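# how does the following fold in three dimensions:
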Amino acid sequence: MTRLTGILLYSMGISVLLSGCAEMNNTEQTPTSDEFLISVLEYNGEGYALPYGKETDQIAEEYREEIEAKTIKFFQENYQTEIVVHNVVGALNGATIFVESVGEPHFYTNAFVPVDEKEKKVMTDQISADNFQVKNAIKGGLYHMIFSDEFKKLDKHFESLVADDVTGKTLESLQNVGGHGFQTPYYFISITNKETALEPVYELYMQNPEESVKHLRATFEDELFDATNLFINIQLFMAEEKEKPNTALFDELTQELEGMDEIPKGSYSFVLNDHFIDKQSASGMGEHSIDMVGHIIKE
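Model prediction:
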């Protein structure tokens, strides 16, 4: 893995957990032990862990129902969005709450609840979220909504690949330890703070969550869209356990992507991993991974 990719994926969404739990395991810093590796086809998020979260995880589990109810209320009041809670994972001084939106715009994100280890208490009245992260998750879901035809073509392409040499993550892993905005088993959308074309779409949605897709699309500022501010981050895995990523296959998949027309606009990054995921960090990045960042720009 190149250093550039590691930095980009970290900053754009791989490890975008809240401040109390952002020190999640990083395979580039700490080599993954084979005992923590699991088939990407079997991984559902079980075994995921954050530093210093063992004790808070147990405490948070005792408050699970209250955490779920308060988190649902938090997203309704602050983002006019109905969500479902999939997982709660202990972290330093608190717990990370992994959620998924109900309906459209579709996205995954997370919130944070403080935990007092000494008092063995969870402060559910202090649930919070990183506003930039949640806002961009919603914007990514809105981008998918208003350009659904383009995304259908992209999705169909990846679905056809799965029958051959590569595969993606399981839906359960996205739900339980995803949290990266709009996400499918094959890619996720990340947006920089310089992106402005989606801003009026987001504002209209926040004013009226029932607004039609047609009206949302009409507010998209096409002339302001800069493909370098919106990333479609592709992450594929080798379908067979014994197969390792190879340059020939990587180049072939890259060329296919480059040659595709009428797919969503944006900068495409591409990572091809081997067959395994580190179940503690939910990352497939490893010594065998091959990557390409931002070389494919669709405008």
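
# going by C-alpha atoms from here, please, whenever you check contacts or count neighbours.
Will do.

# who touches the helix or strand harbouring residue 152?
Assigned by DSSP states H and E, residue 152 belongs to helix 148-162. With contact meaning CA atoms under 8 Å, 6 or more residues apart in numbering, helix 148-162 is reached by 144, 167, 168, 186, 239, 262, 263, 264.

# narrow the residues you listed to those in helices?
Judged by DSSP state H, the subset of the contacts of helix 148-162 located in helices is residue 144.

# of the contacts of helix 148-162, select the buried ones using a ChimeraX command.
Per 16 or more other CA atoms under 10 Å, the buried members of those correspond to this ChimeraX selection:
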select :144,167,168,186,239,263,264
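
# need the contacts of helix 148-162 in JSON lines with distance to residue 254, can you?
Shown next, in JSON lines, are the contacts of helix 148-162 (distance: CA to CA, whole Å):
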{"residue": "144", "distance to residue 254": "22"}
{"residue": "167", "distance to residue 254": "15"}
{"residue": "168", "distance to residue 254": "16"}
{"residue": "186", "distance to residue 254": "14"}
{"residue": "239", "distance to residue 254": "17"}
{"residue": "262", "distance to residue 254": "16"}
{"residue": "263", "distance to residue 254": "14"}
{"residue": "264", "distance to residue 254": "16"}
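
# in stretch 290-299, what counts as buried?
Result for stretch 290-299 [16+ other CA under 10 Å]: buried residues 290, 291, 292, 293, 294, 296, 297, 298.

# can I get those residues in TSV with secondary structure and distance to residue 284?
Output for those, formatted as TSV (DSSP: H, G, I helix; E, B strand; the rest coil; distance: CA to CA, whole Å):
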residue	secondary structure	distance to residue 284
290	strand	11
291	strand	12
292	strand	15
293	strand	16
294	strand	19
296	strand	22
297	strand	24
298	strand	26
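
# alongside the first, I'd like the structure of this one:
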Amino acid sequence: MPMKRIFLLVLIGLSIFLGGCSSFFRDNEEEHIQKVYIRVQDYTGEEYRQPFGKKTDKIAEENRAVIEDATIKYFKETYKTDVKVHNMVGVLEGVKVFVESIGEPHFYTYAYVQIQNNKVLPHLIGAEKYKIQEAIQGGLYHMIFEEEFQKLDGYLESLAEEGRVTGKTKEALQNAGGLGFMTPYYFINMLSAEAAIKPVYDLYLRKPDASKKELRNAFAENLFDSENLSINIQLFMSDKGAEPSEEIFNRVTRDLEEMSGIPKGSYSFTLNDNLIQRETFQGVKDNSLRRSYPDYIVRD
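A predicted model of the protein is given here:
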């Protein structure tokens, strides 16, 4: 067989082989994406997992009633707040219990119950106390500035109604949120160091049934520092294959800079594609468009 013909046959075979490899790697990449990510509209938070939690996750589910009772009692006694338990996720030597407050101030947070030697120890329940304080403070801030937040909520809801962007599901917030006051479109992070809200927080712990007016009057407005309060807006593209839109990102950023009557604070804004990580509740990726620290949109 002439060498030229042999060379051509080798080239054809090599191209077929490389084409098959390319298809194989592409299929594997798509399969990996499907395992790691899910459309944000389909995400309920039931997929959320923590490292080394598979064993304790099973033990927690078998003792769900005991854990729920201990968690509800803990929040009522420590923070004068009624809560409902939405989800329990196993962690190393324990379980992470996601809760939602009943009524106002409204917030999502979590506590931990220890599991040792395959036994649930409901008396060993605790939490990162500064995070719960920040969650309650964020809920109180939203509560006493209700009108301002209604304007922000209305704006974000109108964006979603246009059909190009969306937010997280309510079930995702309940089962995997835990970030304080949350809506499908944003969460509030009020640092425990914020002096203006501290009198409101102290009043709430002393008098959980204090009226909204009493709580608002306790707010020390002259001490407010916008650096201690961030309102973190996170939107997703509605279509499965859509990349984050620079046009939408620029428009929302400009609106947040110019809009009147919205709450005071430091705003961050992230626009993601349509996918969210199943096990981590995270939507931010390399292709996300972001305006955040240290370049917050400051409204004061």
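
# out of the buried residues of stretch 290-299 of structure 1, who's nearest residue 211 of structure 1?
Nearest to residue 211 of structure 1 among these: residue 298, at 27.8 Å, using CA to CA.

# the closest residue to the closest one other than its chain neighbours: what's it in contact with?
Leaving aside its chain neighbours, residue 298 of structure 1 sits nearest to residue 265 (4.7 Å; criterion: CA to CA, 6 or more residues apart in numbering). Neighbouring residues of residue 265 of structure 1 by CA under 8 Å, 6+ apart: 227, 297, 298, 299.

# roughly how far apart are the second one and residue 230 of structure 1?
Translated: residue 297 of structure 1. Using CA to CA, to the nearest Å, we find residue 297 of structure 1 at a distance of 10 Å from residue 230 of structure 1.

# again with the third one
For residue 298 of structure 1, the distance to residue 230 of structure 1 equals 10 Å [CA to CA].

# which residues are in contact with each of the two?
Common contacts of residue 298 of structure 1 and residue 230, defined by CA under 8 Å, 6+ apart, comprise 266, 267.

# if we can go back for a sec, what range in structure 2 matches the helix holding residue 152 of structure 1?
Mapping helix 148-162 of structure 1 onto structure 2 (TM-score structural alignment) gives residues 146-160.

# would you mark the buried spots in the matching stretch?
Of the residues in stretch 146-160 of structure 2, those buried (16+ other CA under 10 Å) are 149, 151, 152, 153, 155, 156, 157, 159, 160.

# quick one: stretch 65-72 of structure 2 aligns where in structure 1?
By TM-score structural alignment, stretch 65-72 of structure 2 lines up with residues 65-72 in structure 1.

# next one: stretch 245-258 of structure 2
With TM-score structural alignment as the criterion, stretch 245-258 of structure 2 aligns to 246-259.

# gap between that stretch and the chain center?
23 Å (CA atoms, centre = their mean, to the nearest Å).

# run through the residues that contact residue 235 of structure 2.
Residue 235 of structure 2 touches 165, 166, 167, 185, 269, 270, 271, 272, counting by CA under 8 Å, 6+ apart.

# quick one: map residue 125 of structure 1 onto structure 2.
Using TM-score structural alignment, residue 125 of structure 1 sits opposite residue 123 in structure 2.

# tell me if I am right that that match is in a strand.
Yes: counting by DSSP: H, G, I helix; E, B strand; the rest coil, residue 123 of structure 2 is located in a strand.

# the closest residue to it other than its chain neighbours: what's it in contact with?
Using CA to CA, 6+ apart and skipping residues adjacent in sequence, the residue nearest residue 123 of structure 2 is residue 70, 7.3 Å away. Residue 70 of structure 2 makes contacts with 122, 123, 125, as judged by CA under 8 Å, 6+ apart.

# is it true that the last one touches residue 115?
No: with contact defined as CA atoms under 8 Å, residue 125 of structure 2 and residue 115 do not form a contacting pair (10.0 Å).

# what about the residue lying closest to residue 279 of structure 2 once chain neighbours are set aside, distance to residue 171 of structure 2?
Spatial nearest neighbour of residue 279 of structure 2, chain neighbours left out: residue 48 (4.1 Å); criterion: CA to CA, 6+ apart. Distance, residue 48 of structure 2 to residue 171 of structure 2, using CA to CA: 12 Å.

# what about the two, which has more around it?
Each of residue 48 of structure 2 and residue 171 has its neighbours counted (other CA atoms under 10 Å); residue 48 has more, 19 against 16.

# any idea how far residue 64 of structure 1 is from the residue nearest the centre of structure 1?
Residue closest to the average C-alpha location in structure 1 (CA atoms, centre = their mean): residue 180, at 1.9 Å. Using CA to CA, residue 180 of structure 1 is found at 22 Å from residue 64 of structure 1.

# next: residue 125 of structure 1.
Residue 125 of structure 1 is 14 Å from residue 64 of structure 1, by CA to CA.

# repeat that for residue 264 of structure 1.
38 Å.

# what does residue 247 of structure 1 give?
Residue 247 of structure 1 is 46 Å from residue 64 of structure 1, by CA to CA.

# do the same with residue 37 of structure 1
28 Å.

# the two: which is more packed in?
residue 37 (18 against 15).

# does the more buried one touch residue 278 like I think?
Yes: between residue 37 of structure 1 and residue 278 there is a contact under CA under 8 Å: 4.6 Å.

# residue contacts, residue 186 of structure 1?
158, 167, 168, 169, 234, 235, 236 are the contacts of residue 186 of structure 1 under CA under 8 Å, 6+ apart.

# same deal with residue 191 of structure 1?
12, 136, 140, 229, 230, 231.

# change it to 7 Å
The contact partners of residue 191 of structure 1, by CA atoms under 7 Å, 6 or more residues apart in numbering, come to 136, 229, 230, 231.

# that older thread, mean shift between the helix holding residue 152 of structure 1 and structure 2?
Its matched residues in structure 2 lie on average 0.3 Å from helix 148-162 of structure 1 after superposition (mean CA distance after the TM-score superposition for structure 1).

# just how off-centre is that helix within its chain?
On CA atoms, centre = their mean, the centre of helix 148-162 of structure 1 falls 18 Å from the chain's centre.

# please apply the same query to stretch 34-49 of structure 1.
Using CA atoms, centre = their mean, the offset of stretch 34-49 of structure 1 from its chain centre is 17 Å.

# residue ranges for the strands of the stretch 51-200 of structure 1, please.
Using DSSP state E, counting those that start in this stretch, the strands assigned to the stretch 51-200 of structure 1 run over residues 83-91, 94-101, 108-116, 121-122, 166-167, 187-191.

# and of those, who's closest to residue 4 of structure 1?
strand 187-191 (15.9 Å).

# in that closest one, which residues are buried?
Using 16+ other CA under 10 Å as the test for burial, strand 187-191 of structure 1 gives 187, 188, 189, 190, 191.
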